[in-house]
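> Just a sequence and a predicted model for now, questions to come.
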Amino acid sequence: MKVLILGSGAREHALAWAIARHPSVQKIYVAPGNGGIHHLGEIAENIPFKADDIDGLLKFAKENKIGLTIVGPEQPLEKGIVNRFKNHGLKIFGPSQEAAQLETSKAFAKSFMRAMHIPSAAFLVFRSHEEAAAYIEAQDEYPQVIKASGLAAGKGVVIAQNKTEALQTLDEFFNKKIFGSATETIVIESFMPGEEASVFAVTDGNNYKLLLAAQDHKRIGEGDTGKNTGGMGAYAPAPIVTPEILEKVEKEIIQPTLAGMKEREMPYQGFLYVGLMIHNGQPRVVEYNARLGDPEAQVVLPLLKTQLLDVLLAAVDERLDEINLEMLPKSATTVVMASNGYPDKYETGKVITGECHYEPSSDVAVFHAGTAQVNGTLQTSGGRVLSVTAVAETLEKSISRAYDAVAQISFDGAYFRRDIGAKGLKKS
């Protein structure tokens, strides 16, 4: 079988790495891919299409007889790539344009949760600067959580600590349009205390299977300080998601989510990411994502014992109930190496040296994101450059192995947090 994976990040590299394990896979194309994909061997190849070039990808998939397309990032989902591929009789894993609104429109998602009585924060939706500013001026309780309703690359959330910061955020969102059309509508939520974690499900619209819960590290600075990023590291399983909490997540969140989407005639098929805030044993939804998280994919997929391709094909064919999904009884940690200055302005074109590739049988994997091959040299090409992942019998060992591997890699201005997984050690 030939498989097409859309995207260029470490998540897509991890998907390709997992799919390449399947004995029936002849070829994996990654659009547009990155500088590390070719190290999977001749089975994997980058192709020069943007992940949201629906016309070009549709033509390519037909001409090359692609057996399954897997959507990595959210932008192609928002543009309706799943609808287009299915209309042409092609198998593709991911939610429809309508179902993907759980991520692509926070206003839709919050209204949906309210209607389905899914636990989350109280909220209001605003479509003008004047109305939002008037609301903020009347508030005395802080922090206030201000979110872009549309897609903002994981950075469109500000936890405003005071009125001045909240008003500044509204100005940046509505007037300066720092996230473009994503902030034509915004959501203002009440602040939820607690600790964040992520639960992932694979669903065919009727049935679902759970992957391991993970914990992301969003902030740029150690101790969860500084600006939000796309994610600076992750570990799995997350001990804060106890069996009791996971049972609540299934009954109070995942099951009503799937039922509600089916009732609205937009059945949800694909990866369902549920971002949680857990406080006093009660999980509440921070956000949905309509795909695997990044960097969470880089720790969840290496712990999947069952062949990923078998799971995804069963979901596309609506026979997920036939799959016995198993996870390895181990832990995984990934540390993101980023360019100096990320998530703000950063330079690219820095030469990367060291051990950036490991054998598939190794307990260490380096998943590439912002890398490119330039005249035979591996160079940085983005903000998040590499996700260095290690699997071990315990979380402590996986953290140690991941940082040992990070120490073998260097590029000018390389930055990484040194406390990835520390919260998990305190609870395990």
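Perfect, thanks for sending it.

> going forward, measure contacts and count neighbours with C-alpha atoms only.
Fine.

> show me what contacts the closest residue to residue 144 other than its chain neighbours?
With Cα to Cα, 6 or more residues apart in numbering as the criterion, residue 144 has its nearest non-adjacent residue at 5.2 Å, and that residue is residue 160. The contact partners of residue 160, by Cα atoms under 8 Å, 6 or more residues apart in numbering, come to 142-146, 166, 169.

> So which of those residues belong to helices?
Judged by DSSP state H, the subset of the contacts of residue 160 located in helices is 166, 169.

> from the contacts of residue 160, which would you call buried?
143-146, 166, 169 (16 or more other Cα atoms under 10 Å).

> And the helices in the stretch 151-300 of the chain?
Along the stretch 151-300 of the chain, counting by DSSP state H, counting those that start in this stretch, helices occupy 163-170, 243-249, 255-263, 297-300.

> Highest mean neighbour count out of those helices?
helix 297-300 (a mean of 29; mean count of other Cα atoms under 10 Å).

> Please name every helix or strand in contact with that helix.
The helices and strands touching helix 297-300, judged by 3 or more Cα pairs under 8 Å, 6 or more residues apart in numbering; DSSP states H and E, are helix 10-19, strand 233-236, strand 331-338, strand 384-392.

> take the one below as the second:
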Amino acid sequence: MSEISKLNILVVGSGGREHALVQKCLQSPLAGKVIAAPGNGGMASEVECFNLCVEDIPALVELAQEQNIGLVVVGPEVPLSLGLVDALAAVGIPAYGPNKDGAQLESSKAFCKDFFARHNIPTAAYGTFTEVEPALAYLEEHPAPIVIKASGLAAGKGVIMAETQEEAVAAVKDMLEGDAFGSSGKEIVIEETLYGEEASIHVIASGEHFVCLPPSQDHKRVGEGDTGLNTGGMGAYTPTSKVTPEMQAEIEEQVIKPTLAGLKADGIDYRGTLYAGLMLTDKGVKVLEYNVRFGDPETQVLLPMVADDLVPVLLASAKGEALPAKLQYHEGAAIVIVLAAGGYPGSYAKGQEITFPATLPASSAIVHAGTSRDIDGTIRTAGGRVLGVSGQAPTLQAAVDLAYSVCDQVEFQDKYLRRDIGHRELNR
């Protein structure tokens, strides 16, 4: 990696993932000024925040130019899919994240599944549809249980796990004829249900160079015991013992390397995060989907485990330069528990005052997701997933105990959390 002087850094986004990225950037000796757009209540307590919409590409580019930014770190998928990285590249500003072509791996599930088929990447059998009748005919041949997905971006909620044929038919009609997910659901993917345990692998990529972060496991369902509706994620932990060193090697050889080679073959110079959602089946590893940015809440456990300065790695990726062969990690385990507003992922109240513990125990942290900050410094709820409480410790059980002890000291009206984050790993 080339020698670099102090960098001004802009983090784009407003969630827990972005707050974790801001905190990691602030730790870097290479960081000059760190700013966020639009940020949230927690970020506003640490860095200057600019109230810009993440979809306003021209305004973000203008901000980066005005603030003499040397690295933009793009948190969410929407600005990536709208070509923010391309627009920044056009004015000579390096940005961490894929260009618009690469972002299609997440912005179109149909594109992603066709990519898997073209490059022999293991995944579930599927069909893609824009019309109701062919989709219903496919369901006749492939009855429930089956998975129905909105092809476009749906904030992690565009997936219906249909247990019965009636549910599957209703999901198809809701998406294609109704308005269940707006334009994101006007093309759908129907795919076989895979059985096994899920895991996430996050890769920092620079063309065909890559370095893997530790394997993690997210908890998508809102209810304990993995019940209820899908959410953006109610908690996560790392590492997971389900991904053994042998399985990690298999994932890199059968999934990551062919994906990056396939992107190159398709004329896409892929840079940024490649986040593989995997199902560990009894027939081997299958890819459920790709995301093209760090996961939320996985980022909140992965970044604190990285012992190295991450900024030069993100910059090398943004510039398409070689990456280090591996990163150094802290020993032990990390967990994050999401404190959500009551009613999430359905309707929920905003504007509730949050009270925090006066001091935090060592190796714990509170990351803000859906919060706002009053002029007097009062922090209020402003989203469904409000805060992420994380803990690091030599064992997962110790990390769990630490994080939940902090969760119990944070108060806001109708606070909701799952009490079983990490349960699979703890029960092994």
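Sure, I can see it. Note that the coordinates shown come from a computational prediction; the quantities given were computed from them, not determined experimentally.

> give me every residue that touches the most centrally placed residue in the second structure.
Nearest to the geometric centre of the second structure sits residue 295, at 1.7 Å (Cα atoms, centre = their mean). Remark: with contacts taken as Cα under 8 Å, 6+ apart, residue 295 of the second structure is in contact with 17, 275.

> of the buried ones among the contacts of residue 160 of the first structure, closest to residue 395 of the first structure?
For these, the residue nearest residue 395 of the first structure by Cα to Cα is residue 145; the value is 31.8 Å.

> counterpart of the closest one in the second structure?
Counting by TM-score structural alignment, residue 145 of the first structure corresponds to residue 147 in the second structure.

> out of everything not next to it in sequence, what's closest to its match?
Leaving aside its sequence neighbours, residue 147 of the second structure sits nearest to residue 161 (Cα to Cα, 6+ apart; 4.7 Å).

> Next one: the one you found from residue 150 of the second structure, what distance?
Noted for residue 161 of the second structure: a distance of 12 Å to residue 150 of the second structure, by Cα to Cα, to the nearest Å.

> So those two - more neighbours on which side?
Set residue 161 of the second structure next to residue 150 and count neighbours by other Cα atoms under 10 Å: residue 150 wins out with 29 against 18.

> That one contacts residue 158, doesn't it?
Yes. Counting by Cα atoms under 8 Å, residue 150 of the second structure does reach residue 158; the two are 5.1 Å apart.

> Mutual contacts of these two, please.
In terms of Cα under 8 Å, 6+ apart, residue 150 of the second structure and residue 158 are both contacted by the residues 181, 185.

> how many other residues sit next to the equivalent of residue 285 of the second structure over in the first structure?
Here residue 285 of the second structure is matched to residue 283 in the first structure, going by TM-score structural alignment. By other Cα under 10 Å, 24 other residues sit near residue 283 of the first structure.

> who's in contact with residue 283 of the first structure?
Taking Cα under 8 Å, 6+ apart, we find residue 283 of the first structure in contact with 119, 245, 248-249, 276-277.

> let's see it at 7 Å
Taking Cα atoms under 7 Å, 6 or more residues apart in numbering, we find residue 283 of the first structure in contact with 245, 249, 276-277.

> circling back to that earlier point, out of the helices of the stretch 151-300 of the first structure, flag the one nearest residue 373 of the first structure.
Closest to residue 373 of the first structure of these is helix 297-300 (Cα to Cα; 21.6 Å).

> So the equivalent of residue 61 of the first structure over in the second structure versus residue 95 of the second structure, what's the distance?
Aligned by TM-score structural alignment, residue 61 of the first structure pairs with residue 64 of the second structure. To residue 95 of the second structure, residue 64 of the second structure is 10 Å away according to Cα to Cα.

> Of those two, which one has the most company?
residue 95 (29 against 21).

> about what we covered before: which element, helix or strand, includes the match of residue 61 of the first structure?
Residue 64 of the second structure belongs to helix 57-66 when assigned by DSSP states H and E.

> Which is the succeeding secondary structure element to that helix?
Sequence-wise, the next helix or strand downstream of helix 57-66 of the second structure (DSSP H and E) is strand 71-74.

> The helix or strand following that following strand vs the first structure, mean deviation?
Sequence order places helix 77-81 as the next helix or strand after strand 71-74 of the second structure, per DSSP H and E. Helix 77-81 of the second structure, aligned to the first structure and superposed, deviates on average by 0.4 Å (mean Cα distance after the TM-score superposition for the first structure).

> Relative to residue 177 of the first structure, which of the helices and strands packed on helix 297-300 of the first structure is closest?
strand 384-392 (23.5 Å).

> and residue 426 of the first structure, how many residues sit next to it?
Neighbour count for residue 426 of the first structure, taken as other Cα under 10 Å: 9.

> And it, how close does it get to residue 147 of the first structure?
Using Cα to Cα, residue 426 of the first structure is found at 30 Å from residue 147 of the first structure.

> Could you measure from the alignment partner in the first structure of the residue nearest to the centre of the second structure over to residue 397 of the first structure?
When the first structure is aligned by TM-score structural alignment, the residue opposite residue 295 of the second structure is residue 293. Between residue 293 of the first structure and residue 397 of the first structure the computed distance is 23 Å (Cα to Cα).
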